[in-house]
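Chemist: missing the sequence, but the structure's below:
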């Protein structure tokens, strides 16, 4: 009660904070008369002048008013648009590393120019992160005109750029790109072997557009770079055929989590069918020998029962293409993980692409937290303010609109079933269409879009359908959704990024209608005609009530509903929004209080009848809050688990950077050799034990295998009576002498390169294996909960133990390869390129909503190829392969020495086999 009274007198904390920024806005406005009198050249000269101030010790906050005023004046000259005071406030919020929540149509893209310009003056680079390639290109091109006017360079990162183009784009003052491209470039950079091959600069400042979509909706699914494994397509087809014979009573499905499991009878039925198909070892499905079959069976069950065509994915050009559940867009090139995508391909009878193995991964949370300063902007962030602060330490600031919002938000209407609901929606659309009022309808799936389209066809209403099937036309359809009498059906409006202007969009009409008309009087005349038509249409649309927004059901996230609503009523325009719901909606059916809804609505409603109730609306909001809370917990869990890997990732990536930057790594190699000898001796000759208890033969074999030394250990024991410390010292002296002798025979510079190449390659090889092990551990660690143990604590302990074991393996393997290798350099080695990698965006717990977009760029050429059993991203070469596929062809390795690939075979029986 007291809080409400204080708020009514002094305003909320958000309102007080926004009001405090009025002083800074007044300082910015004070520069306007001066800058208006400047010539274009004088205004552009502000950039070098402000950079000199920074070089002289001035802080960004000190030059902010002058920098913002410079951008505002440049915008007036380049675009004919003057930043409103509330847009300047939004820019200040972005500069301070906070989230600016601004309504749709308030000009967020223009707002960002002030903060990007100010921060770019330091010369450390600014990243502007968008949700798709179209927006990255559009914003870079449009806002690039403004920044270019002021003398700043602008780059854009999109798929299929080569490494030179990427490096050039990152070197620009301001770089636009998608969250995926920035993240994948970071991972790819940390797989390269020379600093000069890396494309990104050190992180400085990022502004994330549609920040809720990128840092909340997509944050559950980490970015993953992977390489192919063995082909198992036949197994997927066989298991798919078996699953399709199961009946609903053979399994239990949970739509909420998209999990599915066989019943006891279902297990027995599946066992008999698998046995008949020859896929089962023994008669028990859950024997350890059948682990792989169980995995395939689970994924096939999910694919057949839980994943719906035209909702979760579509089949296009013989390929299964994932549909983004938040935006309704096709996610071309993206793939589900853990064999789920292959199972869906088998279900649909299309070509099955091979599975892939993780080579590098990172979550969006940990990627974006690497930026020293991070900010964002969106129309809807307040509902997730707590999560933004908990995970990213970013405050959400709600910026007031430039003019008051005039949109009317009507109460929800409830119907008994989907057909009644859609009939009512179609009727309302026809009524609005008859008076010329434009209508935008938001649906949750392609299937629902097409169902509504059928209803509108029956009503005789002309309309456009915007969903994943027509992705290329997306921006053009959305841009004209405010035209007189336009009816647009859209599958989720999250992050569409195109402004809906009443009367239509002049820019898009010019692009569509005058594409082939050359510059000249004819084109100018046509543009003037289009402008006049749009102005007249706007007058008529305003008279009809502005844009009418209809939601066909509530989304499980309130933000998505708010984004749809926010499409209407931009910049003080009139508008209307309304949601229609029914008992068959997913939110009500899965998360709502079923019995209360069902009893009340089934007993009180006749067919086709609707009710509106604040109690029902409140229940819906409660259900949405439950889902949001559950989703937050899932994302938080992803962060907790990735934080464990993140600590290890930092160690590995920092180690790689140190190796790449070092002139020589001989000191590292020597330390590794000494540590390996220490471990070998400690294992065979425990300290304090007697020589008769030592594993003499085992130690000799290990020393020969690892150090290429045949030590007279028995003679040392008999003649000298040495202890374990003496054994370690003698082996160390022998190994050091042998390596010194070997290196003295060749050019030291070449050996330095060889050592760096081997060291980086082994680091990458074992890191890749470690990631696969951690993936497997994460899948099973939850079972520890049955033993009253915290899975996350168990994961931390085991991951640390596995990491230490990985470091031991790296030390031993590097020592072994260098010890058994000898240089032979008849001619300069041809430097092979690694194959293109697959990149993905994958849920680590369920495999849902993940991806692999085939935009990998060719990576490092490296000395002597990949000194591993299998080059990154490929399967191992068969023994007896030619020198081109043998990475040790240029190294003089004894034919009886162990093969450097780690297979355990002698070199002559492995990669050194004669053809």
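Modeler: Sure, I can see it. Computed from a predicted model, the values in this text were never measured in an experiment. Numbers count the residues shown, from 1 in each chain.

Chemist: Please count neighbours and contacts with C-alpha atoms only from this point.
Modeler: Will do.

Chemist: So which residues of the stretch 351-500 of the chain form strands?
Modeler: 356-362, 373-378, 396-398, 406-409, 413-415, 439-443, 464-466, 487-491 (DSSP state E, counting those that start in this stretch).

Chemist: ok, second structure coming up, stack it against the first:
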């Protein structure tokens, strides 16, 4: 029986079909302009940019000029690249212009699609940001597409790793700016730590197109961008606590793989308390006494490190460092560190050098950063499964754009085996069969460990010539991916998200030309060699197509359907044939966690023989339901993180707006300082002389002392109060008058320019200092507030109310500290030329969760003051003590924080030359 909804879809089409159909009239109009535009000269085509800008200045909207603007870009693309936008690419461009997500399959040319809305929106001269997942893609796309924009008279900038502030500012001032999500987010945070408005590099958030939008706005949104500074070294404590973990037994803790939690049982708590007491690390008798909050944190992290995190699955040990492995791509993420002491716990577990923790100086989630844009759009091959999240959090609708050619890929039902061993035997047989008939095969695994396990099995079974693409070998990534479509190629990959290179049947001609011809000079000889390679690729492509196209064989289901779809999407690009199939076992993580025990016993009863698989569409549906459950849970977790960050975001906006007002300075700053002074006086008088109190109840002695401390004024308030008939308002007026006179005298002594400089300096430095303290307080509140749920109180509401109180305290504190400093400051005139003091040393924390690109390494420091530019990477060489020259720091290499300082002082390095600024 067909549901009414299904019946309606058959007649009217789905809402997606109707949306796509709605663009057809504009596509026809663009096509109609093609003959006219093809007759224009290059100069006349370029001149259309100025015409469009003039029309916008005259009041026309971007929607009004969409058709002629898109037609202009298509014509320019034909001339610059020799590529003509397909009709479906025009539709994708319109979806992006309307501020939605265009879901387009792999190989459909998303990079070229983006040029249409980018050009149209850049005509307003407010800046368009195109966001990619790594520096390589940002550079590649900016260089390639920049040729098109330049042809049409637009400027293109690029924001990548290691640029100076001047270079960044110039790039943001361009019509079109390409950059990574990390770079853009960090620039925003750093801008809000500057001391001069002119030093800020970004010029606003107008329109952004996010490439691989699911990777950036979903996967990476799980962790915030953080700029942090160093804290005190606690490596000895981590090592001491780690030593207790091997002594625990299974009854001492409970592990929940679904929720990724590990907690102590009562027996375990008692055992840990005994060990901590014996080591002198426990204050009082109970682990959960208030004095032991820090120890509880360390112990819980150590338990997680030992029982939840597995070496070679969640992380690897390389060069005496713990390097995280991304669960989505299986790639190493050097520079990325787990927060809140978990990374230090893993370092202690693996007996590598424990690095010091950092304090948050500024942070923002990607959700809140990208929601600042007036218009936001995105493109990817896989967004439909996350449509609800995009709608709820970003107000983005997902529109599935049809493929240019029908998809020829055959997606087969999963094969489910009872054991992992049987599954791998079947996979090896299938790989051999594909290789024999020259079919290129891409084998997807979920971890490094599994990819190397499979590679070892293939070696034992005599299979040769396969390539392994995972975190250990990603240096050769582009080459391996580019040739994965050659006939008979066997490529084992640890997931395939965000690789940025298409797998073309027969191989990639450009990559082969670059490799084989190298630096051969241009000329007839090179032209002939290039043609020979292209002819060979064409021949190989025919062989691969005859064998059935690219075969994607997945060895496991991922928690997220989207990651499975990304892997599948590597096959069947641009109408090529292909097939995909998942091989599973009841011992796989997803199957095991979601209750395969009953299925196993049922299959045994049904008489399923060894090496036999169960294949049925029902199995696929059951697995999809399990994946949906995990996705829903992960979405709830991200939503929960965002709810808490939204509370902080409101406060962050207020602070950052105030900073900008302070940086812009001028006469208004004097008014701000005056208002603060008056509010401090109001608060002091109200505290010591309550409205309803009688004169004999006034605390005038306390008020006199408070005025001396807070306002640096020695006033005879006790004597004033003794005067007959004196009122509270009289005392208030006299204090205000004395404070005004002192401020006026200071201004006359030093002049308005010097005083304005001082006011700005004190306001900004005090606000920054208090904001950092506030962030630490919010971190502590966030970790503690969860326990309120046990008392039937909503943790989020508790967090909202208490964080609001903390913020009110911050503002009150700001008024008091600024007023106190301004009433005490003494200057010499030269101060106006002196630079503002340096900000603390800072580290960037966050790395691309889908690619593992090392965009901001922990060892890269952002140095403060007016210019938060990147300074040199810290030395990571290991140098023997006897080879170090005490007088030449460049010979020391990397020095351990607890080593004796090579300078010969006899102090530990951290207390000598390694002291943080």
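Modeler: Thanks, I have it. Since this is a predicted model, take the numbers as computed values, not measurements.

Chemist: could I get the strands of the stretch 351-500 of structure 1 as TSV with distance to residue 335 of structure 1 and mean neighbour count?
Modeler: Below are the strands of the stretch 351-500 of structure 1 laid out as TSV (distance: least, Cα to Cα, whole Å; neighbours: other Cα atoms under 10 Å):
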stretch	distance to residue 335 of structure 1	mean neighbour count
strand 356-362	10	23
strand 373-378	28	24
strand 396-398	33	23
strand 406-409	39	17
strand 413-415	37	23
strand 439-443	24	27
strand 464-466	23	21
strand 487-491	21	25
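
Chemist: shouldn't residue 188 of structure 2 be in contact with residue 202?
Modeler: Yes - counting by Cα atoms under 8 Å, residue 188 of structure 2 touches residue 202, with 7.0 Å between them.

Chemist: and the aligned residue in structure 1 for residue 35 of structure 2, how many neighbours does it have?
Modeler: Matched to structure 1 by TM-score structural alignment, residue 35 of structure 2 sits across from residue 33. By the measure other Cα atoms under 10 Å, the count of residues near residue 33 of structure 1 is 11.

Chemist: Kindly report the same for residue 319 of structure 1.
Modeler: Other residues lying near residue 319 of structure 1 total 18 when counted by other Cα under 10 Å.

Chemist: Could you measure from it over to residue 347 of structure 1?
Modeler: Separation of residue 319 of structure 1 from residue 347 of structure 1 (Cα to Cα, to the nearest Å) stands at 12 Å.

Chemist: Likewise for residue 335 of structure 1?
Modeler: Taking Cα to Cα, one finds residue 335 of structure 1 at 15 Å from residue 347 of structure 1.

Chemist: cool, and residue 676 of structure 1?
Modeler: Residue 676 of structure 1 sits 50 Å away from residue 347 of structure 1, going by Cα to Cα.

Chemist: what about these two, which has more around it?
Modeler: Remark: of residue 676 of structure 1 and residue 347, residue 676 carries more neighbours, 25 against 21, as counted by other Cα under 10 Å.

Chemist: need the contact list for the more buried one.
Modeler: 808, 811, 812, 815 (Cα atoms under 8 Å, 6 or more residues apart in numbering).

Chemist: What does the first one correspond to in structure 2?
Modeler: Residue correspondence to structure 2 (TM-score structural alignment): residue 808 of structure 1 is matched to residue 812.

Chemist: Work out for me the element that match sits within.
Modeler: Assigned by DSSP states H and E, residue 812 of structure 2 belongs to helix 795-822.

Chemist: packing partners for that helix?
Modeler: With contacts taken as 3 or more Cα pairs under 8 Å, 6 or more residues apart in numbering; DSSP states H and E, helix 795-822 of structure 2 sits against helix 617-664, helix 667-688, helix 700-711, helix 752-785.

Chemist: quick one: buried residues of the second one?
Modeler: Same thing as helix 667-688 of structure 2. Neighbour counts over helix 667-688 of structure 2 (16 or more other Cα atoms under 10 Å) mark 669-670, 672-674, 676-681, 684-685, 688 as buried.

Chemist: Stretch 18-32 of structure 1 too?
Modeler: Neighbour-count burial for stretch 18-32 of structure 1 flags 18, 21, 24, 25, 28, 29, 31 (criterion: 16+ other Cα under 10 Å).

Chemist: cool, and stretch 310-330 of structure 2?
Modeler: Neighbour-count burial for stretch 310-330 of structure 2, counted by 16+ other Cα under 10 Å, picks out 311-317, 321-330.

Chemist: corresponding residues in structure 1 for that stretch?
Modeler: Mapped onto structure 1 using TM-score structural alignment, stretch 310-330 of structure 2 covers residues 308-328.

Chemist: How about residues contacting that stretch?
Modeler: Residues from elsewhere that reach stretch 308-328 of structure 1 (Cα under 8 Å, 6+ apart): 217, 307, 329-335, 341, 344-345, 348, 350-351, 444-447, 467-468, 491-496, 560, 849.

Chemist: Would you write a ChimeraX line that selects the buried entries of the residues you listed?
Modeler: A single ChimeraX command selects the buried members of those (16+ other Cα under 10 Å):
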select :217,307,329,330,331,332,333,334,335,341,344,345,348,444,445,446,447,467,468,491,492,493,494,495,496,560,849
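
Chemist: From the contacts of stretch 308-328 of structure 1, which land in helices?
Modeler: In this view, these that belong to helices under DSSP state H are 341, 344, 345, 348, 446, 447, 560.

Chemist: Spatially, what comes nearest to the first one if we skip its sequence neighbours?
Modeler: Beyond its immediate neighbours in the sequence, the residue positioned closest to residue 341 of structure 1 (Cα to Cα, 6 or more residues apart in numbering) is residue 335, lying 5.9 Å away.
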